[in-house]
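Could you look at this predicted model? Sequence included:
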Amino acid sequence: MKRLFVILFVLLTATRICVAVPIDTLFAGMPDRLLPLLNLDNRLDCLDLYNGKMNAEVTNLFGERSRLTVKTADYLRVELSAASRMELKLLSMGNDTVIGRIHTVLTPAADSRVEFFTTAWKPCGTVHVVPPKENDFWVRPDTVTEARFEELRRAAGLAWVEAVFSSTGDTLTYSLSLDNVRSDWREEMRSCVRPVTYRWDGTKFVH
């Protein structure tokens, strides 16, 4: 099975034939610079285990546990360690496919980086997304006074922003991470923030 994935990837990347590349093949063929924790054998083991409906957990190159948790025809999510995760999303763009990749570091609060690539894992310069500004997340509910709202905003401090792809649709959602704020104010802060969702229209993400 592992050899089949490798041969398929080599054949697909060596030709210019327009085909839909399976997400399994793209994940297996990721450059090491984009996924240094998991080598080719690790990735293939994850795929074999997941496709066999088993716990897709492996020991990564740092001696920690990594697990493939979700995989569909166009989405994949890997918990790389207790402190980071990665998501892949395949986006149709005319006759081509664009790969969206999110790498999220979870400490001290979730903070994400969103990038786009071709199916040959080259940076896709024609696709980018402008993240929301901090003000876009904050909405004062009627139950919170203006003075208290401003106090909560100041207390939130530096904005840590988490991004996630939908596993069932072509959306990208940004959320303000509050994991690093004082716990006794966290729930009240959550009532004052909202996620910001972008939708893929075939060429770009629109809000």
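Nice, thanks for sending it over.

From now on I want contacts and neighbour counts done on CA atoms only, so please keep to that.
Will do.

Sticking with the residue nearest to L80 when sequence neighbours are not counted, tell me its helix or strand.
Among residues not flanking L80 along the chain, S66 sits closest, at 4.5 Å (Cα to Cα, 6 or more residues apart in numbering). For S66, the host element (DSSP states H and E) is strand 65-71.

quick one: contacts of that strand?
Residues from elsewhere that reach strand 65-71 (Cα atoms under 8 Å, 6 or more residues apart in numbering): 46-47, 50, 55-60, 76-81.

hmm, 6 Å instead?
The contact list for strand 65-71, computed with Cα atoms under 6 Å, 6 or more residues apart in numbering, reads 56-59, 76-81.

Give me the angle between the helix or strand that it is followed by and strand 65-71.
Using DSSP H and E, the helix or strand that follows strand 65-71 in sequence is strand 75-81. Counting by axes from the mean of the first three to the mean of the last three Cα atoms, to 10 degrees, strand 75-81 lies at 160 degrees to strand 65-71.

Touching strand 75-81 from outside, list them.
With contact meaning Cα under 6 Å, 6+ apart, strand 75-81 is reached by 65-70, 85-89, 167.

now stretch 150-161
By Cα under 6 Å, 6+ apart, the surrounding residues in contact with stretch 150-161 are 111, 175-177, 181.

Looking at neighbours, which among those residues is most surrounded?
Most neighbours among those, by other Cα atoms under 10 Å: L176, with 24 neighbours.

a strand runs through that one, doesn't it?
Yes - looking at L176 with DSSP: H, G, I helix; E, B strand; the rest coil, it is inside a strand.

want to compare, so here's the second one:
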Amino acid sequence: MQEGVALNYTVRHPIGVVGCISPWNLPLYLFTWKIAPALAVGCCVVAKPSEITPATAFLLSELCMEAGLPAGVLNIVHGTGPGCGQAIVEHPGIKAISFTGGTATGRHLARTAAPMFKKLSLELGGKNPNLVFADCDLAAAVATSIRSSFANQGQICLCGSRIFIERPVYEAFKAEFLQQARGPKDRRPAGAGHQTRGLG
């Protein structure tokens, strides 16, 4: 081997059965986002959709059977978190857990799975603020904030639920944001329904 030259190898081996638990707000997107990589590396999957949005997962199971996926490779189970989800996390035969959902539930999953040395992937609640600075492109900042506030009715973990605005552009941003948020038919009073805060 030549001095100063190194080789790195990444070897991917299936680890066994993977438990995938997904939320209700993007029922097909997040469900398949978890399942596909696990299947691609050779793992079998036990997947639980949200009990609020079971139909998408059921239709996916029908498509997988129609496509010829062998029985037992993808197992979609329906039920509540405390019943079905807890059983997946606790089962000693499930070697990894992928969960998207609330922080409190993620904390509980971590407490359950950690003593069993399971691999964990936790994508937990966000709802971070948008930060708008005085040197911004105001039109772009408003457009981005409108999208991040209302895309999918705001039911995405990376949507902004608060906006912090630097004081020099506060009034201009607020006026334009509210005008776009109201839309042409909305006659709510200015300032209703959304919290903004000026930063000093």
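Looks like it came in fine. Model, not experiment: these values are computed from the prediction.

what's the TM-score for these two chains?
Remark: TM-score between the superposed chains equals 0.26 [TM-score structural alignment, normalised by the length of structure 2]; 91 aligned residues with a Cα RMSD of 5.6 Å.

re earlier: mind listing what's buried in the strand holding S66 of structure 1?
Neighbour-count burial for strand 65-71 of structure 1 flags 66-68, 71 (criterion: 16 or more other Cα atoms under 10 Å).

could you pull out the strands for structure 1?
57-59, 65-71, 75-81, 84-93, 96-105, 111-117, 160-165, 171-177, 196-200, 205-206 (DSSP state E).

okay if I get those strands as TSV plus distance to K2 of structure 1?
Listed next are the strands of structure 1 as TSV, based on distance: least, Cα to Cα, whole Å:
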stretch	distance to K2 of structure 1
strand 57-59	15
strand 65-71	16
strand 75-81	18
strand 84-93	20
strand 96-105	22
strand 111-117	24
strand 160-165	27
strand 171-177	31
strand 196-200	33
strand 205-206	35
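
So for R148 of structure 1, which of the ones you listed sits nearest?
Distance to R148 of structure 1, taken as Cα to Cα, is lowest for strand 171-177 among the strands of structure 1, at 18.4 Å.

The closest one - contacts with which helices or strands?
strand 160-165, strand 196-200 (3 or more Cα pairs under 6 Å, 6 or more residues apart in numbering; DSSP states H and E).

wait, which of those is closest to V206 of structure 1?
Among these, the nearest to V206 of structure 1 by Cα to Cα is strand 196-200 (5.1 Å).

Could you pull out the buried residues of that closest one?
If you call a residue buried by 16+ other Cα under 10 Å, then strand 196-200 of structure 1 has these buried ones: 196-198, 200.

Tell me which other helices or strands that strand touches.
On a contact count with 3+ Cα pairs under 6 Å, 6+ apart, strand 196-200 of structure 1 meets strand 171-177, strand 205-206.

Can you add distance to F117 of structure 1 and give these back as a markdown table?
Shown next, in a markdown table, are these (distance: least, Cα to Cα, whole Å):
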| stretch | distance to F117 of structure 1 |
| --- | --- |
| strand 171-177 | 16 |
| strand 205-206 | 15 |
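
Minimum distance to F9 of structure 1: which of those strands has it?
F9 of structure 1 sits nearest to strand 171-177 of all those, at 27.2 Å, using Cα to Cα.

Show me which strand runs longest in structure 2.
Longest strand in structure 2, counting residues (DSSP E): strand 94-101.

now for that strand, which elements pack on it?
With contacts defined as 3+ Cα pairs under 6 Å, 6+ apart, the packing partners of strand 94-101 of structure 2 are strand 17-21, strand 119-124.

Identify whichever of the ones you listed lies nearest to V45 of structure 2.
Across these, closest to V45 of structure 2 is strand 17-21 (Cα to Cα), at 4.9 Å.

Name the next helix or strand following the closest one along the chain.
Following strand 17-21 of structure 2 in sequence order, the next helix or strand is helix 29-40 (DSSP H and E).

Which positions in that next one come out as buried?
30-32, 34-35, 38-39.

Pick the one among the residues you listed closest to S149 of structure 2.
L30 (19.9 Å).

For that closest one, list the residues it contacts.
Counted by Cα under 6 Å, 6+ apart, L30 of structure 2 has zero contacts.
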